[in-house]
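Engineer: 3D, please:
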Amino acid sequence: MSAVSCLTQGRSFAASAGALAHRDADIGLHLNLTESLNGEPMPALSALIVQTWRGRLDARWIEDQITRQLDAFEDRFGRGPDHVDGHQHVHQLPGVLQPLLVQLRQRYGARRPWLRNTAPGLLAGLPFAAGLKARFIARLGARELRAAAQAEGWRTNRHFLGVYDFGAGARGYAALVHQWLFNATDGDLLMCHPALPGLRHTAHAAQRAAEFQVLGDAALGEWMAANGISVERYSRMGALRPVAESVTVAAVAPAGRFRHLVSRT
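Structural biologist: Modelled structure (predicted):
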């Protein structure tokens, strides 16, 4: 793990923030505008998307949510976030992105967080449905976010990996991870949602546990090392080289336990 995104309205945020602060990872704000976590009503994602594209968002409500969630983050960590992204990728939506950037500029000046760019990376070898979902997420605002980042000097990840339907199980997820990493270039971001087994009242609890199983397997680390892949904190990375000069992943088959996880036979 190189980065963790925090839902400041979540039940465990206040109690867990202190321990998280000592981890060697970027800690960011996971802007939430669609899920009621503290009793406050929130619109469904579909309704929010329709409102944004029709220009009917409540601008005051959006600004208030951004303010309160950034305040809550600062109260717990004593500083601003290393990065900002969005629950269900809402940070890039029209009517959300610009007020978010305004607040980030006002609060942090030159010490700006990096932003999650949802433009998909190479989709070769991935299921059609996963590629379609990745493209749909990007259509919600990746182009606009990238344009703003280039114009105003915001840092972003190069490409976004890790999009799928949360229904693969451990074996299927391992195969997806193998393909995402095989497709990755320097500066790409791979999203994941791991959780310990046995958690209740958590969306996609079984699949989150499957992700934890795959990502925690030492054989995955061995395969990554064999392919020259390293996981780094984006805040510590220097300027990225052009993609053509980036390190490419050798066509090495999964080995050891990881081979058995991704095998389809």
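Engineer: make it CA atoms for all contacts and neighbour counts henceforth
Structural biologist: Fine.
Engineer: How far off centre is stretch 145-152?
Structural biologist: Mean-position distance between stretch 145-152 and its chain equals 18 Å (C-alpha atoms, centre = their mean, to the nearest Å).
Engineer: Quick one: residues in contact with it.
Structural biologist: 92, 97, 117, 154, 155, 156 (C-alpha atoms under 8 Å, 6 or more residues apart in numbering).
Engineer: With secondary structure, neighbour count and distance to residue 126 as extra columns, can I get those in TSV?
Structural biologist: TSV is the format used below for these (DSSP: H, G, I helix; E, B strand; the rest coil; neighbours: other C-alpha atoms under 10 Å; distance: C-alpha to C-alpha, whole Å):
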residue	secondary structure	neighbour count	distance to residue 126
92	helix	27	24
97	helix	16	29
117	coil	26	20
154	coil	18	30
155	coil	19	27
156	strand	23	24
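Engineer: Let's compare: structure for the following, please.
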Amino acid sequence: MTFTLPPTLMICADDYGLTRGIDQAVLTLLTQGAIQATSCMTTAPRWHSESAPALNEWLQQQQIIQQTSVRAEIGLHFNLTEGFGKQARLSLSQVLKRSYLRAWDVHFLERSLKQQLDAFEDSLQRRPDFIDGHQHVHQFPQIREVLLKVLSQRYPDKKLWLRHTLPPRPTFQLGLKPWLLAALGGYTFRRQLKQQQWPTHASFLGVYNFTGDYAAHFQQWLALAQPHSLIMCHPSSQANPSDGIGAQRVVEYEFLRRLNQDSCSVAHSTQS
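Structural biologist: Below is the predicted model of the structure:
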């Protein structure tokens, strides 16, 4: 099966830092040019000791060999659900319930976001190129207001972009899940980004139930992609037994690393 990738498409691997297999997959795919972005989970126990140093080394190598064809956007994967250390593990349903009841402690949300941003900047000596959320928590009610407030104060020049989750156009070819995600804050968050003039991408793809033929899914996403679309992915070089999507992560990785590299040289794919 042959894939022709639009020149402004961006493919982003989520969850960098979560496991060694994910880190290895992300760095390999970035080197190959098969993906153009990754979002980092700075709350993960391995972030400071392994993930950030490996990413720093990779970034330094790209500077040394001056591979201008290799583009890497490095973002923060804002986490409220994965429990690490003193951070309590919250289910997605718990997060949604708190959000729609507006029952979050605003100070807790602000502190969590600032700590994760600090961990990113302290480890990589750079600001994030973009912000998204683990399980898309960044777009939920109350959380999104805190996010935009903190980011506006911290980065008033708005020289970073934010992820929204709206599919390209009304179609049920993608199934119910993408539209459920769009309804759970996607529409409102996209409107807020536009009103506040935050850069973002045109449309969002890559949502599926982690089953089925990944190549067929990917072909469908490409058929629907607009200029400056974003495709989310979750690759790993090995399956973690405790990860519910561990086996499918390996399927995604094997597919992505076989993509035609000449088709994967992608320009910055965000817009205001």
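Engineer: Just the TM-score for the two chains, thanks.
Structural biologist: The TM-score (TM-score structural alignment, normalised by the length of the first structure) is 0.78; 225 aligned residues with a C-alpha RMSD of 2.2 Å.
Engineer: follow-up on the earlier one: closest to residue 210 of the first structure among the contacts of stretch 145-152 of the first structure?
Structural biologist: residue 117 (25.6 Å; C-alpha to C-alpha).
Engineer: ok, so what distance separates the counterpart of the closest one in the second structure from residue 238 of the second structure?
Structural biologist: When the second structure is aligned by TM-score structural alignment, residue 117 of the first structure is paired with residue 164. Relative to residue 238 of the second structure, residue 164 of the second structure is positioned 29 Å away (C-alpha to C-alpha, to the nearest Å).
Engineer: Just want the most central residue of the first structure.
Structural biologist: Closest to where the C-alpha atoms of the first structure average out (C-alpha atoms, centre = their mean) is residue 191, at 4.4 Å.
Engineer: Can you find the partner of that one in the second structure?
Structural biologist: Counting by TM-score structural alignment, residue 191 of the first structure lines up with residue 232 in the second structure.
Engineer: residue contacts, that match?
Structural biologist: Counting by C-alpha under 8 Å, 6+ apart, residue 232 of the second structure makes contact with 11, 12, 13, 14, 204, 205, 206, 207.
Engineer: I figured residue 140 of the second structure was touching residue 184, is that so?
Structural biologist: Yes - counting by C-alpha atoms under 8 Å, residue 140 of the second structure touches residue 184, with 6.6 Å between them.
Engineer: between these two, which one's more packed in?
Structural biologist: Ranked by neighbour count (other C-alpha atoms under 10 Å), residue 140 of the second structure and residue 184 place residue 140 first, with 22 against 19.
Engineer: What's the match for the more buried one in the first structure?
Structural biologist: Structural correspondence for residue 140 of the second structure with respect to the first structure (TM-score structural alignment): residue 93.
Engineer: distance of its match from residue 113 of the first structure?
Structural biologist: 18 Å.
Engineer: show me where the stretch 151-272 of the second structure has strands.
Structural biologist: Using DSSP state E, counting those that start in this stretch, the strands of the stretch 151-272 of the second structure run over residues 161-162, 204-205, 230-233.
Engineer: Include distance to residue 245 of the second structure when you put the ones you listed into JSON lines, please.
Structural biologist: JSON lines is the format used below for the strands of the stretch 151-272 of the second structure (distance: least, C-alpha to C-alpha, whole Å):
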{"stretch": "strand 161-162", "distance to residue 245 of the second structure": "25"}
{"stretch": "strand 204-205", "distance to residue 245 of the second structure": "18"}
{"stretch": "strand 230-233", "distance to residue 245 of the second structure": "12"}
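Engineer: Of all those strands, which one comes closest to residue 220 of the second structure?
Structural biologist: Nearest to residue 220 of the second structure, of the strands of the stretch 151-272 of the second structure and by C-alpha to C-alpha, is strand 204-205 at 9.6 Å.
Engineer: Please tell me which residues of the first structure that closest one aligns onto.
Structural biologist: With TM-score structural alignment as the criterion, strand 204-205 of the second structure aligns to 160-161.
Engineer: mean shift between that stretch and the second structure?
Structural biologist: For stretch 160-161 of the first structure, the mean distance to aligned residues of the second structure following superposition is 0.5 Å (mean C-alpha distance after the TM-score superposition for the first structure).
Engineer: Now do that stretch: distance to the chain's middle.
Structural biologist: 8 Å.
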